[in-house]
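Novice: Based on what follows, work out the 3D shape:
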Amino acid sequence: MSDQQKQVMALSRVASQISADENIDELLAGLIRSACEQGAWHLGSIMSVDLAHGYALVLTRYESSMLPQQTEDRWELATSPCLIALQTREPVYIRDALETTQFPGYRREAKVRGYRTVLVLPMTSSDTAGRPMVLTVASRAVREVGEEDLAFMSAVVQLGAIAVERAHRHRAQTQANEQLQRIIESQRTLLREVLAGESLATLTVSLGDLLDGPVLVVDFFSNYLLGSGSPLPSIYDDAAWAKWLTGAGGREFVPIVRDAIEFQRKSSVVLPIGQGSSVEATIQPLTIDDELVGALLTFGEGKPSDLQKLMLESVSFALSVQLMRSVIRFRIETRTLTELFFEIVERRWRSEDDVLGRARHLGLALTAPLRMIVIDFPGPAGQGTNLTVEGHRTVTMLARQQNITMHVVMVGSGLVCLLPDEEDSDATALTRLGQQISDAVFGTFGCAPIVVLGERFEGMEPLAQEWERCWRMIRVARNYGKTGFLRMPDLGPVPILMGAADSADVRIFVDGAIGKLIEYDKRTRSDYLQTLSAYLRSGCRSQLCANEMGLHVTTLRYRLSRINELFHIDVESPERRFAVELAIHLHQLTGTH
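Specialist: Below you'll find the predicted structure:
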């Protein structure tokens, strides 16, 4: 048999010896044993290179001699050829370790263990900690290493690298399967707890155990926080953390988390936890019918794996189901009164006695004198629902603190508060309440609402009329950019004029004065109404108006002549000018466009 055939047979034996091992430690031990036996080396080792700490660590050894030997399991990279082999990706050949001056560590050990020639080969695989590895073999006699020897040992190392990568994949797959089974069992456990009606506190503790770390559940409907374990034990232990969450500091988390989800669209948030410290948390929104009802916060560094993401989805689903109960309870309490309110203000009732009876069943006496406070929550799209829900709780709390009886109705992006107004009622109490509502909403949510206090009324039809009057005031306040607690004098004479005028008459007047011009602008996308409004604001002074609009005065006069020609609108006389200016003003306020 030729030398080439012997090497092929030797490689075959190496492959067969290491292919059966799935455990990485056993595989590496088999690899170095096969490399020494088939390559005619007396001893060898496989080492991992810890670049961060500057050491090469022995993972496994092979020794042909059965005599006990003094060995060294950690080598400084400065005295080891391992780093050179990894950097150059080439074998390092030491012909005689007893004579080498470049690697004094090998010279010392060669005297103790009795070896001479050393060959260090870089491996293309890594250990279980992700560190690169090298394979080292040694001979007890000085040995010349030729090209065939290097090729054979390189092939052995390559076979070992393939086997190691296969073992890594097998290990990762096994761990993934075990984790998947844990996730499936966790899903069953969570659903059993939810269906059994366990409390949110019990469920939160289970979540902390399942995710193997601290978690924080935020309930936006009740402004409630529940934590399982402290994210910073050096500052708060578990008991201190739970106490801190129930205080003022913990309550600040709710708007911070909601803002991060709804407006900043972030998947993580930095939470201030007092004592000049903060902690970063990953956010998992909790929704019901696309409505944000809460959030799950997890602490810890690192991007979650696919299986961990699956676990978080399962946990989020269980929490959403749990929070759905509080949402349903809240909606049942508010829906009935809201439906009754709209039936009255839209005048859809058939039997007045039936409506009065249903109102009495809800504790609302419509035949007694009442006052109305209407609250409008301006803000970006999507924010109104949460503000209304949390504003409901804020308003109810303020009324309870002042011992004021109140029925709160959710109306779109606002609230209507119906309050008894007896003869001996404190007239200033409602004013104080309205101002406090405005201040509390602004301080909590960072946006100023419009709060309107209505007049005294009694009965169903007066309730509908008072709602229309308050809503007109809110619409005027919106157009003028006014916020806060408002009364009729705060808005000037315009709302008084609109309140006295019938809305149908207002529309007829606006249509007759400038209706054709509005329709023409809408159809042709022209800006004749803007030009006419600017001209009136400038006191019908052409040059001043042209300067404000950035036009040449000839262009402005041409537009005015076209307005007169097309729509027969002439503003030269004071009476006609007043009528057109009033129509434009009412058009902007009533939104007839």
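Novice: From here on, just use CA atoms for contacts and neighbour counts.
Specialist: Noted.
Novice: Buried residues, stretch 203-218. List them.
Specialist: Buried residues in stretch 203-218, counting neighbours by 16 or more other Cα atoms under 10 Å, are found at 203-208, 210-211, 214-218.
Novice: how about these, which pair is most distant?
Specialist: Among the buried residues of stretch 203-218, the pair separated by the greatest distance (Cα to Cα) is Leu210 and Val218, at 18.0 Å.
Novice: run this one through as well so I can compare:
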Amino acid sequence: MESQLLSEPPLQRDETLRAIRDIASLLNANNDYYGLLNRLVSTICERLTWSRSAIMILDRAESLSRLVAFCDKDNVFDPQTVSWDLVSSPTLKVAESGVPLILTNAQNDERFPGYREFALRHDLDTIVLLPLSSTDQDGHEMVFSVASTQSVEMGEDALDFLLTISHLISIAVDKYKLFQAEQAVNNGLRALFESNTGLMDLVVGGCTFAELVEAVRRQLRLPFAVSDELSDSFIWSTHPANIEDLDKQMRRDAVDQMSRKLRDLILRQEMHNSPTTIKMELPCLKAEFDVIILPLLVSDQTVGGLALFPDKHRSGELDLLLAQGAQQAFSAYLMRMYAPWTQKTTAITSFFSYLFDGDWVSFDQIEGMAQRVGIDLSFPAHFVAVDLLPVIAESMALCHSIEAAARQIIPNCAAFYENQILFVYFPEPKRSGAKTISRLVEEIRSQVKWRTEVAVTVTCSTPCQSQFDFKQVRSHCMQVFRLSRMFQKTGYVTMSDFGSLAILVSALGDTAMTNFLNDVLSPIIEHDRKKNGSLLECAKAFLDNACRYQAAADALGIHVSTLRYRLKRLNELFLLDLENNEDDRFALSLALRIRQLRN
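Specialist: Here you go, the predicted model:
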């Protein structure tokens, strides 16, 4: 049987206004969601001539039309009939078309078998279904219906009235959802305040790092990891879901790889005190993760980081606010841990600066100062020095981690900065001294390389045999670094790597040396580049073979006359007479040697 619009006598004005007033009074109701829906359909049954009223949702995931609110004037309700197959239900047609559907003589309408069976069971004749413009709390589409055991002829006014009712129901649902959202925000902000206060109370109360991580884990819904570079620790709360699903060995490998990548990101990323969202690839899983990094700062230096793994279905602004509260708590914890260490390091730095200056009065005075700052002044003693000036700024996390790593090898060592040089001081080990010192140097190089990802210069001082050697040892380290910068050497470097010529040239200074190379070599190099020539190669071969023509020509694989011509061109173009002028030969030879040292 087809649906149709039939003429019906209009509702009396008083009844209409009373029904609208009662439904409108529910617009500001803030009781529970299903209580609100049931009050709406009950009011419709009480004030109108319809014997039944209901609200359904479209559960597309389960392919069902579900009954969520129902009223029956005759108190006849079949609890077994709470859902229908969505495809064969009229609710799907109403929701997708956005147009009301009127079923007259519903007991004989074969288009919707589930509804026909329902109409037969409850002796229903006329059913009207209207779309609602709102969705429920989970985003499901909604349909409102009324039904009667009598045949009802629907006129235009009666349908308009039901459309008005459906519009009021939609407003009521939307207002309730808005109220609930506001309540959720208020509750979230209250929880955020309590969370931040609770975390800070833990920090002030002297909790351990693991206890603070556990407290944050209970409050954050997202997987996270936190890094404490001052104590060289890295802790996970839980792992992202696609890692948790792996078998034990693969999960261990994935976590190890991800931990290293996260620590690299935290240490090397240019970050301020704001969250940074990045993509992180994990080759072992062939997967990519969104990661939010919140740096942990102490005195404007990154000393750790909080890494969050957001879930687009679960995480929101409140989660980020909770994470920022956790970030503040972790930073406060690290500041509490850092304060005693930085006081001690400042005292050690002042002590060694005083010792390096050599202005002290007596060794007893020096020894007393050493005892107060916890320095073992046993002799002989050494320094391992790292030149950070060309590449990075001083980092307390780097200094702290290097000292911690060094103490695993030599327990009574101490690390400090002076003028962008990181020094590690230690008395000479009593057993296997050279081997232990070599291990220490390699460990320091490894730490610096891993944490900075730059090539730096490291050197080990000559031994300090007495208190009078400290000033000279410091000068020795500084000279190694000056030569390294001048000749662009990195890695582990000692004075023997340069030779007497380099030491002699270094007295000129880097600017004078660079100007000398530019004056002598640059014009020849530029000429060869433009003309695709080999004048400099010929000149070097001539000098390397003690200015012997045949030997130089043989080394170059050219005729002697060709060599003589090129030497003549050198003199014509650049006033370098290598055949007759000893000063010119010395200047070019020196320039070539300096360039070799720099390379």
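Novice: Redo the buried residues of stretch 203-218 of the first structure as a markdown table? Include distance to Lys522 of the first structure and secondary structure.
Specialist: Formatted as a markdown table, those follow (distance: Cα to Cα, whole Å; DSSP: H, G, I helix; E, B strand; the rest coil):
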| residue | distance to Lys522 of the first structure | secondary structure |
| --- | --- | --- |
| Leu203 | 57 | helix |
| Thr204 | 56 | helix |
| Val205 | 60 | helix |
| Ser206 | 60 | helix |
| Leu207 | 57 | helix |
| Gly208 | 59 | helix |
| Leu210 | 60 | helix |
| Leu211 | 58 | helix |
| Pro214 | 58 | coil |
| Val215 | 54 | strand |
| Leu216 | 52 | strand |
| Val217 | 50 | strand |
| Val218 | 47 | strand |
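Novice: Let me know the closest of those to Glu458 of the first structure.
Specialist: Distances from Glu458 of the first structure to those, taken by Cα to Cα, are shortest for Val218, at 41.9 Å.
Novice: Quick check: the aligned residue for the closest one in the second structure?
Specialist: By TM-score structural alignment, Val218 of the first structure lines up with Ser227 in the second structure.
Novice: How much space separates that match from Pro310 of the second structure?
Specialist: 18 Å (Cα to Cα, to the nearest Å).
Novice: Could you do Ala215 of the second structure as well?
Specialist: 19 Å.
Novice: cool, Ile44 of the second structure as well?
Specialist: In terms of Cα to Cα, Ile44 of the second structure sits 45 Å off from Pro310 of the second structure.
Novice: more neighbours, the two?
Specialist: Legend: neighbour count by other Cα atoms under 10 Å for Ile44 of the second structure and Pro310, higher for Ile44 (24 against 21).
Novice: can you give me the strands in the stretch 201-350 of the second structure?
Specialist: According to DSSP state E, counting those that start in this stretch, the stretch 201-350 of the second structure carries its strands in the segments 224-228, 233-236, 276-282, 287-298, 301-308.
Novice: Run the chain-centre distance for the second one.
Specialist: Averaging C-alpha coordinates over strand 233-236 of the second structure and over its chain gives two centres that are 15 Å apart (Cα atoms, centre = their mean, to the nearest Å).
Novice: got the buried residues for that strand?
Specialist: Residues Phe234, Trp236 are the ones in strand 233-236 of the second structure that count as buried (16+ other Cα under 10 Å).
Novice: What mean distance separates that strand from the matching residues in the first structure?
Specialist: When the first structure is overlaid, strand 233-236 of the second structure sits 3.4 Å from its aligned residues on average, using mean Cα distance after the TM-score superposition for the first structure.
Novice: just checking, what packs against that strand?
Specialist: strand 224-228 (3 or more Cα pairs under 8 Å, 6 or more residues apart in numbering; DSSP states H and E).
Novice: try the third one
Specialist: Under the contact definition 3+ Cα pairs under 8 Å, 6+ apart, strand 276-282 of the second structure sits against helix 248-268, strand 287-298.
Novice: Dump those to CSV, plus mean neighbour count.
Specialist: CSV is the format used below for those (neighbours: other Cα atoms under 10 Å):
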stretch, mean neighbour count
helix 248-268, 16
strand 287-298, 20
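Novice: Among the ones you listed, which comes closest to Leu64 of the second structure?
Specialist: Closest among those, using Cα to Cα: strand 287-298, at 35.0 Å.
Novice: Leu129 of the second structure belongs to a helix, doesn't it?
Specialist: No: using DSSP: H, G, I helix; E, B strand; the rest coil, the assignment for Leu129 of the second structure is strand, not a helix.
Novice: counterpart of it in the first structure?
Specialist: Aligning on TM-score structural alignment places Leu129 of the second structure opposite Val120 in the first structure.
Novice: can I assume its match is in contact with Cys82?
Specialist: Yes: in this structure, Val120 of the first structure is within contact of Cys82 by Cα atoms under 8 Å, at 6.8 Å.
Novice: Need the overlap of contacts for the two.
Specialist: Between them, Val120 of the first structure and Cys82 share these contacting residues under Cα atoms under 8 Å, 6 or more residues apart in numbering: Val134.
Novice: Can you tell me the closest non-neighbouring residue to Ala583 of the first structure?
Specialist: Computed as Cα to Cα, 6 or more residues apart in numbering, the closest residue to Ala583 of the first structure that is not its neighbour in sequence is Val510, at 4.9 Å.
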